[in-house]
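Engineer: build me a structure from this.
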Amino acid sequence: MNVTFLLKRAHRKWARRGACALLIGLAAPSAHAQNTATLRGTVADSASGQPLAGVSVGLQGQPGGTATDALGNFRLGGLPTGSYTLRVGALGYRAQSVPVTLAAGETQRLSLRVAATTLNLAEVTVSQPRDPNQSLAAISHIDQALRPINSAQDLLRLVPGLFIAQHAGGGKAEQIFLRGFDCDHGTDFAVSIDGLPVNMVSHAHGQGYADFHFVIPETVEQLKVYKGPYTARFGDFATAGAGEFTTKTRLERSQAKLEVGQFDTYRALVLLDLLGAGRHLLSKRPESAYVAAEYNFTNAYFDAPQHFKRFNGLAKYTGQLSERTSLTLLGSHFTSNWDASGQIPERAVRDGRISRYGSIDPTEGGRTGRTNASVILSTALPHDAVLRQQAYYSKYDFGLFSNFTFFLRDSVNGDEIEQTDDRHLFGYTATYERADQFGARSLHSTLGVGTRNDFSTLGLFRATRRQITATTTTGRLFEQNLNAYLDETLDLTDRLTVNAALRADFFTFDFRGQLADEATGQLEPLRGRVRHARVSPKLNLYYQLTPAVQLFARSGLGFHSNDARGVIRDATANVLPRALGYELGSTFKPLPSLVVNAALWSLHLQDELVYVGDEGITESTGPTQRYGLDVALRYQLGRRLFLDGDFNYNHGRQLQAEAGANYIPLAPTFTSTGGLTYKAPRGLSGSLRYRHIDSRPANDDGSIRARGYFLLDAVLSYTTPRFQFGASAENLLNVAWNQAQFATQSRLPGEAAEGVDELHFTPGTPFYAKLNASVFF
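Structural biologist: Below you'll find the predicted structure:
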């Protein structure tokens, strides 16, 4: 027989077999779809009709599950036919069990409404199927429901392990400490509210400056906490972590509140529901609108009255334009001005020159303001996709008078400086989210793009008693960030989930201005444009060991940007220092009413940058390494009694410095917060809380140490359907503690020209009591 004939016959035989195999493979998904069913639905708040995002949805006794998207929609696909019990739950809402029966090839649709209820930790789930990188979700939700919130500072303290310090009156952004970082005012912690970035790039006072005082605490509904550089949604500044705050979509009721406290402290608040519960416009679709306003005044506890004044106003509308589209409009305005006592040297108090609450330069102080506008459009698209688009604008103003060294530079007029920032911020973000089902496996994909554009006039001036005497640097800033990311979350098995992502950032730094020559004092041109890009991959694994135990391993690259003036001034400057982080941990429930989150982590920073505000320059301390252990626990002792505690150990060192001179100044080594809370929907509620941070080196060699402290605070309230009365007390034990602390070389009148290098501090609040009363209508 002809060999060629045999080869041709074999080829035709295998071709037919291959075609059959291909047809079977192509038909398999269709056959699978015909033998399985799909369950779709929407979850909304029973009181308002507003869709709820992030609600856990799953089948009782079945692995896996999902969560509702931004429009309250969910989908469970590839389900074998049969009868099930659908479980729907969210913290603070009454869990629902809904029986469903699914036929082959059926797509069943449900419309569910859940009602708010008292907190029950037994219903908390430790799995986070839609946003797996938010491993602190359960902890954060519990804290928001239980912890008393009286100020914007209290909002930041909701981040487990985060400490803050104020050192220039009540109007300056707080100094932030987290995971062994002195983040200054936000260099390594990204903050946002309703999608608006809070951190300011190339700010007059410090890189990443995050002034959160424009937020009215009673309007905040949700906080999402992300520690480490593991989440692609965040770029600049998100090395130690990120905090996403969201204001309420609706008010349960209108409220008028008045607070009165020691040290001439007054606060008035109004929250006004504009549409009324259950009202709809002609569209007959769920919608809400409200306005909020607050006014604060205090002279504070310093010897010199602080004359602190702050006004906040907010208006927000949320509505369903159609069954597939929702719209959110937001506008806010904030203004503040104050006098400050500033940081003082220990020797001035020790020698009796001033008291703990005195000042060396009583002309310090500042002013700031911010106006925001934002529009968010969320649209449900085919194939279980959601498109979210946001455009925003902020007008920002800032002026700060400070004196860190007193008379070190100028022994006659003093070393006071003024920093100014007049800024316009434009931004746009868009995310396309899609959920796909491959048999029993689900894939959640997110594609995001965005741009941020800062236009600012910056200035640094020498001053005497708030009168400008000389210019150090001034000019116009343009800084742009273009970014895009792809984030994929795939259920590899019923228990194992992988999250992989890639983020790309492209920066343009442009500064046109002048800089004073150090030798002559003459102004010289400082101009230039620098472009730089950064790619940041992320890889995270999650394993659901049992329904009560989730394990995770996370890793990722991140960065924080340099100040534009430093980049233009020094061609060798590190533009976007990289951060490498990784951690192992678990969220678990050893008891039904006990939730624990623990993580062993490490973070390497390519270049630790410190902005020197009084010189307008950036200093590099080189690469650093940190590692630590975070433990957070929340325990429900009884129906209304709750116990919580956060314990954070951090170890950090400079890598290129000699042993013994390689400490990271002000980096905390151990912090802890916790408390006991009695929470009732009506009647009496109360909380007793503590804060502790240990002593730590304030300079490279540890010869100067920042002093630790332990504080107790308490809150009591009595609530009825129409009224609420309350009292709060900070520093119950009246401890003399240092809030902000720095190792600084300064000179006082009569001292030698070289001055003295020692600890400078801002005293913390002594015993401080406030009363409040609210009317609900």
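Engineer: rest of the way, CA atoms for contacts and neighbours
Structural biologist: Fine.
Engineer: just how off-centre is stretch 17-25 within its chain?
Structural biologist: Its chain's C-alpha centre and that of stretch 17-25 lie 52 Å apart, by CA atoms, centre = their mean, to the nearest Å.
Engineer: just the element for Ser140, please.
Structural biologist: helix 137-146 (DSSP states H and E).
Engineer: contact partners of the very next helix or strand once past that helix?
Structural biologist: Counting by DSSP H and E, the element after helix 137-146 in chain order, helix or strand, is helix 152-156. Helix 152-156 is contacted by residues 149, 162, 164, 174, 212-213, 215-217 when judged by CA atoms under 8 Å, 6 or more residues apart in numbering.
Engineer: scan these and report the most crowded one.
Structural biologist: Glu174 (26 neighbours; other CA atoms under 10 Å).
Engineer: any idea how far Cys183 is from that one?
Structural biologist: Between Glu174 and Cys183 the computed distance is 10 Å (CA to CA, to the nearest Å).
Engineer: what of Lys227?
Structural biologist: From Lys227 to Cys183 the distance is 13 Å (CA to CA).
Engineer: Val775 too?
Structural biologist: Val775 is 39 Å from Cys183, by CA to CA.
Engineer: looking at these two, which one has more neighbours?
Structural biologist: Higher neighbour count among Val775 and Cys183: Cys183, with 25 against 17, using other CA under 10 Å.
Engineer: for the comparison step, fold the sequence that follows:
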Amino acid sequence: MKFILFQAGLICLVLNVAWAQGTVSGTITDSRNVPLSDVSIFIEALHKRTVSDKIGRFVLRNIPSGTYDLSVSSVGFKSQQQPVTVNNGQTTPVQVKLEQGELVLADVVITDQFSREVNTISQVDIKLRPVNTSQDILRMIPGLFIAQHAGGGKAEQIFLRGFDIDHGTDINLEVDGLPVNMVSHAHGQGYSDLHFLIPEIVGTVDFNKGPYYADKGNFTTAGYASFQTKNALEQNMIKVEGGRFGTFRNVNAINVLNTQNGDWRSNAYVASEYFRTDGFFESDQHFNRLNLVGKCNAYRGDKEALTIGLSTFNSRWDASGQIPTRAVDDGSITRFGSIDPTEGGETSRSNAWIRYINTSLNGGIFENQLYFSKYDFNLVSNFTFFLNDPVNGDQITQSESRNIYGYKGSYVIESNPGNKNLRSEVGAGFRYDDVNNIHLYHTRSRKQFINDVARGDLDETNLYAFVNETLFINDRLSLNAAVRLDHFTFNYVDALTPDYARQSVSKAMVSPKLNISYHASQRVNLFVKSGIGFHSNDTRVVVAQRGEEILPKAYGLDAGANFKLGDKLLLSTALWMLDLDQEFVYVGDEGVVEPSGKTRRKGIDLSLRYQALPWLYIDSDVNITDPKAKGAPEGEDHIPLAPTLTSIGGLSVKLRNGLNASLRYRYLGDRPANEDNSVVAQGYFLLDAVVKYTRKSYELSFSAENLLNEAWNEAQFDTESRLQNEVDPVSEIHFTPGTPFFFKVGMSFFF
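Structural biologist: Take a look at the predicted model:
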């Protein structure tokens, strides 16, 4: 009986303590009443902090009775501080509206790794760094380098964390929740063309490195990047730019709706981009690109949000292709010449998507998104010239027509068991790729058909589900544990065989994650991340291998910290390691399957953001990597084209009179071009600059690339080829020259 009375008394004491505490709850919007996510809200006196969710809501629980200063800050907005009074057992409502402001690093709050939707560094960079092209958007990811090697219209070759990612095999890319990576693509697995993204309407760039995130699946080995377009335009804009090499660009972004109807408020805008250039090659590339985008949003308080997006994109170009070093050295061609000037291509993509977010009575958030993409691709290349066919040459054409259907859904709920905050997320979805007439064939002069190499139809389905649990053990320590299940079905019908036969393979993958974050103070956060990820292989590889070793795993480990030193300096650093299992890769250019062995990459990343003066900012990223093939003899274990040392950074000036300027550098060190490092891909150091003068109704801009006019090689490959006048083939560096000194001027009008 005494024991029962003791238990009852203990329960009453716990309930009394809980009742003696209160809650602060509210919403954050901007001046246009658009909800703001990832806004920092904290009570410094209690070391209590949180961030706003996807629809601008926040909750601070277990607040002792009293009056406190509530601080609210977000990068690029004016910070606010207001008193709040908390009463026992009650919820104090707060409504905060933030106004646009200057970039002040003092407003940046270091939080734990699991609270934010968007990486803190990227929030700073999107406000700090000049963005003129979709390539600049990719460079927002610290340590990521790109190379273009087919006339500007082809997807960029990507380098990150010791990976030559090719066109997207080991990085997961999304725009507004739509997948960018193309599975089982005609040109290569994971092919990611971001040229349908208009940089002026990008609102946030979220990125993280490694395979540690349960909501990110296929291709998330080196990391992921998620781009979100703006939910509303600050103002209408018309921009016109022109520059060297026949370059012209026009961007328009116009608000077409801003209404209030009862509890619902709505806004919508349309945007367009037209770009053309002849390029700096001796053979004009005649590049043309057109983008059209429309986006509509509707909100009902902090209860519901509906977004509908439509876009279409088309581009076509001629290309000079990669050229052999020997042809330049002997004077046969110049650096900007070509062996086969009939290369080129065309591609198009149209997207439609709808996202609906609503809240449950217990405060949970349901998010559902449906999407559809129509994609067409045609690429003409010649890598080996006359190696295989000394009469007609080795030109190839790759093409496909694809429909992508997809759904993704999630439910997030926060609870308070035992006065410990628990954030639970479950999600599920599917992606279905229906690819018709995926074709590789031998051509001459771009139009003449010689023979088929590979042709067929394929479809690939990815079903997935994940559970993501984050326990905030106390105000400093949090633990994240998650698991993801992916199931793939691969189907291929070879059109070059006499009889119809559908080849089909299914495979599943389980990917666990475990991450720890320790929030030492408002200025220091320590973390350890671990997890398993993967990238799928091409359907044609899968059926050829009969399902064996078709989903190679990636095993990752990161240990690092984020620091805020004083009010002006942000530092982020990580030591990391990533192992990849054996994989089989379909080489789309040759139509063959090539195996590769296990690999290990380890390195260190360092990012610095410093506000030296109210108007002067310094930023720098340094990334050192040691990439090696496991099991290969020492000295023959280099991974071709894997970067080992990269750095990017610059100085930015933002004056109150409207004058803004930026001087930026890019450095990529020499790296092995083959396994024994007997052939080296040359590095480069480049300087770029941007100057803008902005007033309320207009902006004048000047931008320049390669200020020092360096002769640099952008894309480089150790390739065996034969020229028409050669008897024997030669293996050496083939390259695409980088941009010489280039400038453009522009004028924008705001209204």
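Engineer: fetch the TM-score of the aligned pair.
Structural biologist: The TM-score (TM-score structural alignment, normalised by the length of structure 2) is 0.97; 749 aligned residues with a CA RMSD of 1.6 Å.
Engineer: picking up where we left off before, which one of the contacts of helix 152-156 of structure 1 is nearest Pro749 of structure 1?
Structural biologist: Glu174 (29.7 Å; CA to CA).
Engineer: trace that closest one over to structure 2, please.
Structural biologist: Alignment note (TM-score structural alignment): Glu174 of structure 1 maps to Glu156 of structure 2.
Engineer: how near is its match to Phe742 of structure 2?
Structural biologist: 19 Å.
Engineer: ditto for Phe472 of structure 2
Structural biologist: For Phe472 of structure 2, the distance to Phe742 of structure 2 - CA to CA - is 51 Å.
Engineer: residues near the counterpart of Asn299 of structure 1 in structure 2, how many?
Structural biologist: Using TM-score structural alignment, the equivalent of Asn299 of structure 1 in structure 2 is Asp278. Look at Asp278 of structure 2: counted by other CA under 10 Å, it has 20 neighbours.
Engineer: quick one: contacts for Asp278 of structure 2?
Structural biologist: 245-247, 284-287.
Engineer: ok, the residues you listed vs Glu343 of structure 2, which is closest?
Structural biologist: Gln285 (9.4 Å).
Engineer: OK, contacts around the closest one?
Structural biologist: 151, 277-279, 317-320.
Engineer: helix, strand or coil for it?
Structural biologist: Put simply, Gln285 of structure 2 is coil when judged by DSSP: H, G, I helix; E, B strand; the rest coil.
Engineer: and the residue nearest to it when sequence neighbours are not counted, how far from Leu422 of structure 2?
Structural biologist: Here the nearest residue to Gln285 of structure 2 in space, its sequence neighbours aside, is Asp318; by CA to CA, 6 or more residues apart in numbering that works out to 4.3 Å. Counting by CA to CA, the gap from Asp318 of structure 2 to Leu422 of structure 2 is 55 Å.
Engineer: so for those two, which sits in the more crowded spot?
Structural biologist: When Asp318 of structure 2 and Leu422 are compared for neighbours, Asp318 comes out ahead with 25 against 20, by other CA under 10 Å.
Engineer: so what does the more buried one match up with in structure 1?
Structural biologist: Using TM-score structural alignment, the partner of Asp318 of structure 2 in structure 1 is Asp339.
Engineer: for the stretch 101-250 of structure 2, which segments count as strands?
Structural biologist: 145-147, 157-160, 163-166, 171-175, 178-179, 181-182, 191-192, 202-209, 223-229, 237-243, 247-261 (DSSP state E, counting those that start in this stretch).
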